[in-house]
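Visitor: this one's structure only:
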């Protein structure tokens, strides 16, 4: 039996015969957290340049090095994920990110209630249309609960976006 094999670049990548194309995306996890740890590990494996940012140097307790200034890393290739919605710095961090050239900005949180970032940004004088640019919830709706599941759903959503797909099971 003879198979007519047609060269398919996607198939070549899937079988490890050729490397995936580097699209230059950067994944920035904001705030040292268990979700950030998983998110950056998955991002490394999936072709993102990864950066950890935390404005509080006291939280840098070893592990992956973190930057303390967003200006040094944010450009138009960045997908930025705030991995803790309880930190008091979310307002100023998001305000600055919304002024930056970041490509995509999201913050973890349940869709069942308004996120604390809305009030924090409103109190800082950020316009409602700018606040609406912050994605929440983030990631694919897979019922994530653990830090690893939240990170997986988030990076899966970013991959769907990177590949121009809606995510989920729509093909």
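Guide: Everything's here; your move. This structure is a prediction, so every number in the text was calculated from the model and none was measured.
Visitor: from here on, contacts and neighbour counts on C-alpha atoms
Guide: OK.
Visitor: start to end distance for stretch 47-56?
Guide: Taking C-alpha to C-alpha, to the nearest Å, the first and last residues of stretch 47-56 lie 27 Å apart.
Visitor: another one to put next to it:
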């Protein structure tokens, strides 16, 4: 497992000033939060379409099913406007704290998996931590395209397709 200090960050040096920590606009980052069957597929698919990917799992005891070629970070990596964050388990007690930290990093997009017919537990968790309503509204739920996903790979595929559509300012689906 890697810590945040050893994570590969998506930064480059500014050509004119030489300053570090300037986001590379060509880099797309996907942070899958929590080790789960969905995050396993999401990491593989996202890498295939050109994302820099990382798995954030704050509980080292839960990292049991990381795909070959991937590692888990036990600290949230740096997030900027190149980052899309997908929380793959909305039942975890760390949900609110993880989302609050992610929102503070100013990622491009934050979403939580979950059934749209049930209230999102992230709202109460974030309100309990004093997060402003405007920031809570930045959290997308449900995520992905509505393709009737049922299996973890289908959910990951729908999620990634939705992220790509959103990033490209497209509605997704069959509307062109």
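Guide: Sure thing, it's come through. Nothing here was measured: the structure is a model prediction, and the numbers come from that model.
Visitor: Overlay the chains and give the TM-score.
Guide: Aligned and superposed, the two chains score 0.83 in TM-score terms (TM-score structural alignment, normalised by the length of structure 1); 149 aligned residues with a C-alpha RMSD of 1.4 Å.
Visitor: Apart from its chain neighbours, what residue comes closest to residue 60 of structure 2?
Guide: Using C-alpha to C-alpha, 6 or more residues apart in numbering and skipping the chain neighbours, the partner closest in space to residue 60 of structure 2 is residue 74 (6.7 Å).
Visitor: Matching the one you found against structure 1, which residue comes up?
Guide: Using TM-score structural alignment as the criterion, the counterpart of residue 74 of structure 2 in structure 1 is residue 68.
Visitor: what about the longest helix in structure 1?
Guide: In terms of residue count, the longest helix belonging to structure 1 (DSSP state H) is helix 147-162.
Visitor: By neighbour count, which bits of it are buried? Give me those.
Guide: Of the residues in helix 147-162 of structure 1, those scored as buried under the neighbour-count criterion (16 or more other C-alpha atoms under 10 Å) are 147-160.
Visitor: repeat for stretch 89-108 of structure 1
Guide: Neighbour count says stretch 89-108 of structure 1 has 89-91, 93-95, 97-98, 102-108 buried, by 16+ other C-alpha under 10 Å.
Visitor: Which positions in structure 1 sit opposite stretch 148-157 of structure 2 in the alignment?
Guide: Equivalent residues of stretch 148-157 of structure 2 are located at 143-152 in structure 1, counting by TM-score structural alignment.
Visitor: List the contacts of the match of residue 74 of structure 2.
Guide: By C-alpha atoms under 8 Å, 6 or more residues apart in numbering, the residues touching residue 68 of structure 1 are 53, 54, 55, 56, 57.
Visitor: what's the most centrally placed residue in structure 1 in contact with, if anything?
Guide: Centrality entry for structure 1: nearest residue to the mean C-alpha point is residue 81, 4.1 Å, by C-alpha atoms, centre = their mean. Residue 81 of structure 1 sits next to 27, 28, 29, 30, 105, 106, 107, 108 when contact means C-alpha under 8 Å, 6+ apart.
Visitor: could I get those residues as CSV with secondary structure and distance to residue 75 of structure 1?
Guide: Below are the contacts of residue 81 of structure 1 laid out as CSV (DSSP: H, G, I helix; E, B strand; the rest coil; distance: C-alpha to C-alpha, whole Å):
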residue, secondary structure, distance to residue 75 of structure 1
27, strand, 11
28, strand, 11
29, strand, 14
30, strand, 15
105, strand, 12
106, strand, 15
107, strand, 18
108, coil, 21
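Visitor: Can you show me the strands along structure 2?
Guide: Across structure 2, reading from the start of the chain, the strands by DSSP state E fall at 11-12, 22-23, 29-33, 52-56, 72-73, 83-87, 109-112, 139-140.
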